[in-house]
Each structure stands twice: as structure tokens, then as C-alpha cells.
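# quick check, what structure comes out for this input:
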Amino acid sequence: MTVATDPETVTTSPVLERDGGVWRLSGVLTVRNVSALAAELPRAQGALDLSGLTRLDTAGAYLLHSHSGALELTGLRPDHAALLDRVAGTIPQPPDPSRHPLTAAQILERIGRMVANAGGFLVEITDMLGLFLARLGRIARHPGQLPMTALVHHADQVGWRAIPIVSLMSFLIGVVLAFQGAVQLRQFGAEIFVVDLISISILRELGILLTAIIVAGRTASSFTAAIGSMKMREEIDAMRTLAIDPAMVLFVPRILALLITLPILGLVANVMGLFGGALMSWIELGISPAVFLTRLLEETGTNHVLVGFVKAPVFAIIIGVIGCHAGMQVRGNAESLGAQTSSAVVRAIFAVILADALFSVFFAMMDI
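Modelled structure (predicted):
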């Protein structure tokens, strides 16, 4: 009976032997037999002669490279040496722990790049705002071009469906303000002034600001995700091919829906915040709802209400423009979509808070 054998396995398996003071490696070193040599190679010291190596693949080259620090590889054929160099070049190098500190010039360069990027972002946002206003002007001249179905749909998405979370948030804010105000004002016997604290805080600042922050979190992200997904699927390019204006179809109904619904959400937030404050004042301080309402109407001027509602359209435009702009910046992969979505939320919330601070300074200077 004759047993067939693999001649390559019998005659060309890697052989590691010592010849005087030099270690020699001969045969074939490939992925089939690299594991057997990996257990023997650590005992070799000094120089390793590879002139007898007939075949070498990337697995064998990686094994030799991993021991090149303890061994001096000699006798390599040119093609084997080139393969070793190629394998060594693909192995990632750990970061250098001894990094030099940044110089003043490098710090200034980074600051300059950040300022330039911020300036470029402001220019792009201004372009998007101008595009929206231009399309809004076209709709004013030709009302039939307004995509009413899309407007109603987005008004439902950003307005009606946001009422529960806005109401709950505002109610709890009113409760917290009343409770904390009661704790502090009770020390001076001025519990009745908690009504003024609640009404001015909610009507002038917190009602519309916290509403805008919530809307920025849920709406800017949805705008970015929807427009970005359409851009990834090249639907926006298809619209342009079909002579459909993406700004008219995608941007105008979304931003216009925010312009319509954000003041309404602000009104809901004001009512629920005052209701929560009145309830906690009744429980904690014994201020009846009738007394609370009387104090509210007598001591709270309409200017506080107007200050809050003046901010709503500005916040709506900021959130809508940033969300739509981020959607148009999405590239053709999911990683870009996620990055732009999170970036839109952060930028929208930051811009809303910055705008609120500027409004506060302006109204204080105007003594309003």
C-alpha cells in the first residue's frame, strides 16, 4: 500500500539549526507552518542566516519582523527583504509619549484655524438664512408655490407632538421656582413676592428659553437626519435634475413650521409654568390661586410677556437654519450623518443661549 505525501511538507518545512555561532533558517516559511516555527524561534540568539529560505509569505514575514529586535537577519533575498519592509510599514506605531509641547506659533496657528472655521460657518449660516428669506419672498409674491402639505406635516411634528414634553418641563420648572423661592423669601417674611419671582422668570426668560432648548434638541436633530439621509441617497441631486428647488421643498416648510409653532409652544410653556408655580405656592406658602392670579395681574407688566414672545421667532429661525444647514453638510456615509446630527444639536442650543444673552443685554440697555 502506497501513502501519498505532500512533497512540500516533507522536504521544505522550515528548519532552524545552529551552525557554530550562527543560526540558520531554511525551507519554506508560510502561513501553513509559521506556528511551528514560532515556538522554536525565541531560542535563536544573535545573527539569523536566511539565505536558505526558499519561500516567504506575509505571515512568515510578520513572524520574522516580530523577532527582528533580538535577531540580526542576514542573507535575505531581495524579494524577501522587500516583503519584510512592506510588512513592517503596515504595522501601526504607538504614539510617541515624549511629545514636545506646542510652541507659541503652533498655538496661534490652531487659534487662527478655529477662528477661520467659525467665520466660514457663520458665512454658510448667513447664506442659508438668505436662501430661506429669498424663497419666502417668492412665496409672498406667488402664494401658490407654498408646499402647504409639507408645512402642516412639519408643524405637527415640531409643534403638536412637542406639547407634552414642553408642558411637563415648564410645570416642573414652575414648581422648582416656587419651592426655592419660598425657602429663601420665608426668611424675610416676603412670601408674597414669590409670585413676582415666578411670573417674571417664566414669562420673560425661562419659558421661551427652555422651550427653544427642547425644540433645538428634538427638531434640529430631526431636520439634520431627514435632509442628511436624503442627501446620502442622492435624492437632493435627483430633485435638482427634475428642476425641483430643494430649498423650497425642504427648507421653507421646516423653518416656517418652526416660526409658527414655537410661539405657540412658548405660550403653552408660560401657562404650565405659572400653573406649576401657583400650585406649589398654594401647597408650600398657602397662597391661594385667587391671590396668586390677582398678584400676577397687578404686578406683572405686559412688557415681560412681550419680551419673551419677541425672542420666539428669532430662536425658531436659528434652530431651523442650523438644522437644515447641518443636513446639507452630510457626506455619503452614516458616520457623517451621526456627526452632523450631534453637531446640529450642540450648535443650535449654544446659538439659542447666546441669542438669549444678547436679548437680555439689549433689553436691559433699553430699560424694557
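
# can we go C-alpha only for contacts and neighbour counts from here?
OK.

# and the longest helix for the chain?
The single longest helix within the chain, with elements called by DSSP state H, is helix 104-141.

# for that one, what is the distance to the chain centroid?
Relative to its chain's centre, helix 104-141 lies at 18 Å (CA atoms, centre = their mean, to the nearest Å).

# which other residues reach the helix or strand just after that helix?
Sequence order places helix 148-158 as the next helix or strand after helix 104-141, per DSSP states H and E. With contacts defined as CA atoms under 8 Å, 6 or more residues apart in numbering, helix 148-158 is touched by Val215, Thr219, Val249, Pro253, Arg254, Leu256, Ala257, Leu258, Ile260, Thr261.

# I figured the fifth one hits Ile319, correct?
The reference is to Arg254. No - judged on CA atoms under 8 Å, Arg254 makes no contact with Ile319 at a distance of 10.2 Å.

# farthest pair in the contacts of helix 148-158?
Val215 and Val249 (21.3 Å; CA to CA).

# so for those two, which sits in the more crowded spot?
Neighbours were counted for Val215 and for Val249 using other CA atoms under 10 Å; Val215 has more, 27 against 16.

# can you tell me the SS state at the more buried one?
Three-state call for Val215 (DSSP: H, G, I helix; E, B strand; the rest coil): helix.

# got a list of what it touches?
Contacts of Val215 (CA under 8 Å, 6+ apart): Val158, Ala162, Ile319.

# among these, which one has the most neighbours?
The most crowded member of these is Ile319, carrying 30 neighbours; neighbours defined as other CA under 10 Å.

# give the contact list for that residue.
Per CA under 8 Å, 6+ apart, neighbours of Ile319: Val215, Ala216, Thr219, Ala220, Ala348, Ile349, Val352.

# now distance to Ile368 and secondary structure too, for the residues you listed, in a markdown table please.
A markdown table is the format used below for the contacts of Ile319 (distance: CA to CA, whole Å; DSSP: H, G, I helix; E, B strand; the rest coil):
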| residue | distance to Ile368 | secondary structure |
| --- | --- | --- |
| Val215 | 27 | helix |
| Ala216 | 27 | helix |
| Thr219 | 31 | helix |
| Ala220 | 31 | helix |
| Ala348 | 26 | helix |
| Ile349 | 25 | helix |
| Val352 | 20 | helix |
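
# what's the closest of the residues you listed to Ser281?
For those, the nearest to Ser281 is Val215 (28.4 Å; CA to CA).

# ok, that closest one to Ala162 distance?
The spacing between Val215 and Ala162, counted by CA to CA, to the nearest Å, is 8 Å.

# do the same with Arg138
From Arg138 to Ala162 the distance is 30 Å (CA to CA).

# swap in Val345?
From Val345 to Ala162 the distance is 16 Å (CA to CA).

# cool, and Ala351?
Distance from Ala351 to Ala162, by CA to CA: 20 Å.

# what comes up buried for stretch 160-178?
162-163, 166-167, 169-178 (16 or more other CA atoms under 10 Å).

# compare with the first, here's sequence two:
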Amino acid sequence: MSARAEFSEDGSGTLRFSGDLLLRTIGDLPDRLDKVQGKVDRIDLNHVGRIDTVGAWLVHRLAVRTDAAIDGLDEDGRHLLDQVVAADQPVALREGRRGLVGQLVGEVGDAVIIALKTLYGLLGFLGATVIALGNVIRHPSRFRFNATVHRFEVVGVQALAIVGLMSFLIGIVIAQQGAVQLRQFGAEVFTINLVGRLTLRELGVLMTAIMVAGRSGSAFAAQLGTMKLTEEIDAMRTIGVSPMEALVLPRTIAAVLLMPLLGFYSSLIAMIGGGLLCWIGLDIPPVTFMQRIREVVPITDLYIGLIKAPVFGAIIAIAGCFQGMLVESDAEQVGLRTTSAVVQAIFLVIVLDAFFAVFFTWVGWN
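Alright, predicted model coming up:
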């Protein structure tokens, strides 16, 4: 049978409790304790039978309010009181629901912070890749030749079919839409100018970069993410093998070297598709198409595509490897990081393409 919890004052600053300090026995004890006005220096619990969490919290709250010392608890009671004291921490209250404008501004701010942190991490990863390249140049025996050649096949050879099909169809679309618009002015022949310059200068390399980002960039992120999840990368570090040199560098070199070739290949296939439509739809024979291409397309357009391509390749490889190396904890991270790698690579490629367009116009390569 549990005894009702009571307390008494002796006039000397000591507050003595008796009975059981349990949830079912304290009754109106908290209200009566709140009415205690005299100075309390000591709380005596020697006559307390049992005490639970509610009773310990009641004693702790009284001790905090009166700045009194607590005596008389046995070892179990003291342990319980210590746990209650440790749990007495301020709780962060959930903010009230913000308005639509406040919520929008908050989300934009969060997105900007995440973007800046990601850009900072990407620049750091780029620096680590450059350092790894410098180490390999100083010690050529550490270069992973077989791994790099294998990436040549994955990034380049296996991508020829899909890149070629995409480029062929893009060339047809550009020629068809250009012819429809130029026919209004009786200038269908300028469709050749449109196909030649647009594919060789811009769309050939840009669409190839987007395709490679979706195909190879995602593969890089998934491969490295899976290796990170299975702790293979940690094992490589343990045995003294640099993941940057063994995993990241071969992929980056393969993308940088093969992007110009894929971009040039894409531009040629796009011009073949555009020339085929001009032959069928505009009665412009292939010989005339080729002669016109040679006349209207300056060599600088080819140079521009070949300059942009390796930069795009480096961005795609580094973004994919960077996101793959960030995978932690669970398999869901692999999918999330793979998606982030593709989005990040395509975004950066388009931003850099806009920068290159402005820069080459500024230097006079129109």
C-alpha cells in the first residue's frame, strides 16, 4: 500500500518529505509546494519510501526554485534524480507557420546556401583532382593505364550509337524548322548556313555533353557511390591507394580526351541529317550542300567546339565523381547523389556554354 506524499517545515530552512513520491500519491502536493514562501536551504528525503520520475521531477523543480540542497536519497533514487536533472534541457519550440512570402524567401535562401556549399565542395574536389594529376605526372608508374583505357570504351565507344542517333535527328529538326521559317522569305538556301554553324559551333558539343552527363556522369556517381557504401574506398585508403588517382583521375582523363571527338562526331552526323532533309525537302543536292558548308562555316566554329568540349568533359566527370564520393549511410543515397550529379553537370555545362558564347563574341569569333 502506497503512503500519501506529505511535507513539513521545521522553521530552520529544512523541508522534510514523507510517504511515497509517486504519480498516484502526490495529489495536490505540487500546488501546496508552490505556496511555500519561507526560505528553504535543504530538502530532506530520508523518510520517503518510493519515488518515481514524477516525484523526482517535483523535487528537482522545487530545488531549482529555492536553490536548496537535496539529501536522503538512496542510490537508486539519486540515479533517477540525476537522470531527471540531465533531461532538464530547454526545448526548441517549433516556429509558427510562416506566410507564403516568408516560406518562399526561406526556401530560396536555403537553396542558395546549399548551392554555395556545393560549389565550394566542387571547387575543392577539382583542386584535389589537379593535385592527383600532378602526383601522377611526377610518378608516371602510378598512372592507371588499363583503367583509363576501359573508361575510353565506356565513355566514348559505347556512346557512339546513341550520340549519333540523337545528332542525326537534331540535324533533321534544325533543317526542317529552319526551312519552314526561311521559306516565307524565299531564302531556303540559308538553311544550310543554319545547320552548319549551329551544329558545329553550339548544338553538336552541347547536346553531346548533355547526353554524356546523363549516361557517363550518372554511371560515375553510381559506381563510386556503391564503392563508398561497401567501404571499398576506405579499404583502398587503408592499403595506401589513393582513390583520387585510382578512381577519379582515369574517369576525368577519359571524359576530357573523348569529349572533343564525340562533339566533332556529333556535329558531322547532325550535318548529315540536315543535308539529307535539304536533299529530300528542298531539292538541294549533297554536293551543293557540302560546297555551301565550306563557304559559310568558318574554321573558328570548329575551334570553338573543340575548345569547349574538354571543359565540358572535365565538368561532367568531376561532378559525377564528386557526388559519388559524398554517398553515406544507405543505398538511397546512391540514387539521390546520381540524380544530383546529372542535374549539376547539365546545369554547369549550360552555364559555361553561355559564358563561352559571350566570350567568343567578345574576342571577335562570330
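
# contacts only, for Gly273 of structure 2.
Ser167, Phe168, Leu169, Ile170, Gly171, Ile172.

# try it again with 6 Å
Phe168, Gly171, Ile172 (CA atoms under 6 Å, 6 or more residues apart in numbering).

# residues touching the last one, list them.
This means Ile172 of structure 2. Contact partners of Ile172 of structure 2, counting by CA under 6 Å, 6+ apart, are Gly273, Gly274, Leu277.

# which among the residues you listed gets closest to Gln333 of structure 2?
Closest to Gln333 of structure 2, out of all of the contacts of Ile172 of structure 2 and judged by CA to CA, is Gly273, at 40.5 Å.

# ok, the alignment partner in structure 1 of the closest one to Ser51 of structure 1 distance?
In structure 1, Gly273 of structure 2 lines up with Gly276, judged by TM-score structural alignment. With distances taken as CA to CA, Gly276 of structure 1 is found 87 Å from Ser51 of structure 1.

# neighbours of the aligned partner of Arg138 of structure 2 in structure 1, how many?
Matched to structure 1 by TM-score structural alignment, Arg138 of structure 2 sits across from Arg141. Arg141 of structure 1: 10 surrounding residues under other CA under 10 Å.

# can you check Glu75 of structure 2 too?
9.

# that one pairs with which position in structure 1?
Match for Glu75 of structure 2 (TM-score structural alignment): no aligned residue.

# next up, the contacts around Glu75 of structure 2.
Counting by CA under 6 Å, 6+ apart, Glu75 of structure 2 has no contacts.

# for Gly120 of structure 1, same thing?
Contacts of Gly120 of structure 1 by CA under 6 Å, 6+ apart: none found.

# element containing the match of Gly273 of structure 2, please.
helix 252-285.

# roughly how far is that helix from the heart of the chain?
27 Å.

# average offset of it relative to structure 2?
When structure 2 is overlaid, helix 252-285 of structure 1 sits 0.6 Å from its aligned residues on average, using mean CA distance after the TM-score superposition for structure 1.

# what angle do that helix and helix 148-158 make?
30 degrees (axes from the mean of the first three to the mean of the last three CA atoms, to 10 degrees).

# after helix 252-285 of structure 1, next one along is what?
helix 289-299.

# tell me which residues in that following helix are buried?
Result for helix 289-299 of structure 1 [16+ other CA under 10 Å]: buried residues Phe292, Arg295, Leu296.

# nearest to Arg233 of structure 1, of those?
Closest to Arg233 of structure 1, out of all of the buried residues of helix 289-299 of structure 1 and judged by CA to CA, is Leu296, at 53.8 Å.

# residue in structure 2 paired with that closest one?
In structure 2, Leu296 of structure 1 lands on Ile293 (TM-score structural alignment).

# need the buried residues of stretch 160-178 of structure 1 in a markdown table (columns: secondary structure and distance to Ala339 of structure 1).
What follows is these, written out as a markdown table (DSSP: H, G, I helix; E, B strand; the rest coil; distance: CA to CA, whole Å):
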| residue | secondary structure | distance to Ala339 of structure 1 |
| --- | --- | --- |
| Ala162 | helix | 24 |
| Ile163 | helix | 28 |
| Val166 | helix | 26 |
| Ser167 | helix | 30 |
| Met169 | helix | 27 |
| Ser170 | helix | 30 |
| Phe171 | helix | 33 |
| Leu172 | helix | 32 |
| Ile173 | helix | 31 |
| Gly174 | helix | 35 |
| Val175 | helix | 36 |
| Val176 | helix | 35 |
| Leu177 | helix | 36 |
| Ala178 | helix | 39 |
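
# and the residues you listed, which two are the farthest apart?
Ala162 and Ala178 (24.4 Å).

# please pull up the equivalent of Ala179 of structure 2 in structure 1.
Aligned counterpart of Ala179 of structure 2 in structure 1: Ala182 (TM-score structural alignment).

# assumed that match was part of a strand.
No - looking at Ala182 of structure 1 with three-state DSSP, it is helix, so not inside a strand.

# how many other residues sit next to it?
With other CA under 10 Å as criterion, Ala182 of structure 1 counts 23.

# for Ala348 of structure 1, same thing?
With other CA under 10 Å as criterion, Ala348 of structure 1 counts 27.

# aligned against structure 2, show me the partner of it.
In structure 2, Ala348 of structure 1 lands on Ala345 (TM-score structural alignment).

# that match - nearest residue in space that isn't next to it in sequence?
Leaving aside its chain neighbours, Ala345 of structure 2 sits nearest to Ile316 (5.1 Å; criterion: CA to CA, 6 or more residues apart in numbering).

# what's the answer for Phe223 of structure 1, then?
That would be Gly323: by CA to CA, 6+ apart, it lies 5.3 Å from Phe223 of structure 1.

# ok, Ile315 of structure 2 next?
That would be Ala345: by CA to CA, 6+ apart, it lies 6.4 Å from Ile315 of structure 2.

# roughly how far does that neighbour sit from Pro286 of structure 2?
37 Å.

# helix or strand right after the longest strand seen in structure 1?
If you go by DSSP state E, structure 1 has its longest strand at strand 46-56. Next along the chain after strand 46-56 of structure 1, taking DSSP H and E as the criterion, comes helix 58-66.

# structure 2: matching residues for that following helix?
Under TM-score structural alignment, there's no match for helix 58-66 of structure 1.

# following that helix, which helix or strand comes up?
strand 71-74.

# report the buried residues of the next helix or strand after that next one.
Next along the chain after strand 71-74 of structure 1, taking DSSP H and E as the criterion, comes helix 78-90. By neighbour count on 16+ other CA under 10 Å, the buried set for helix 78-90 of structure 1 is His80, Ala81, Leu83, Leu84, Val87.

# I'm done for today, thanks for sticking with me.
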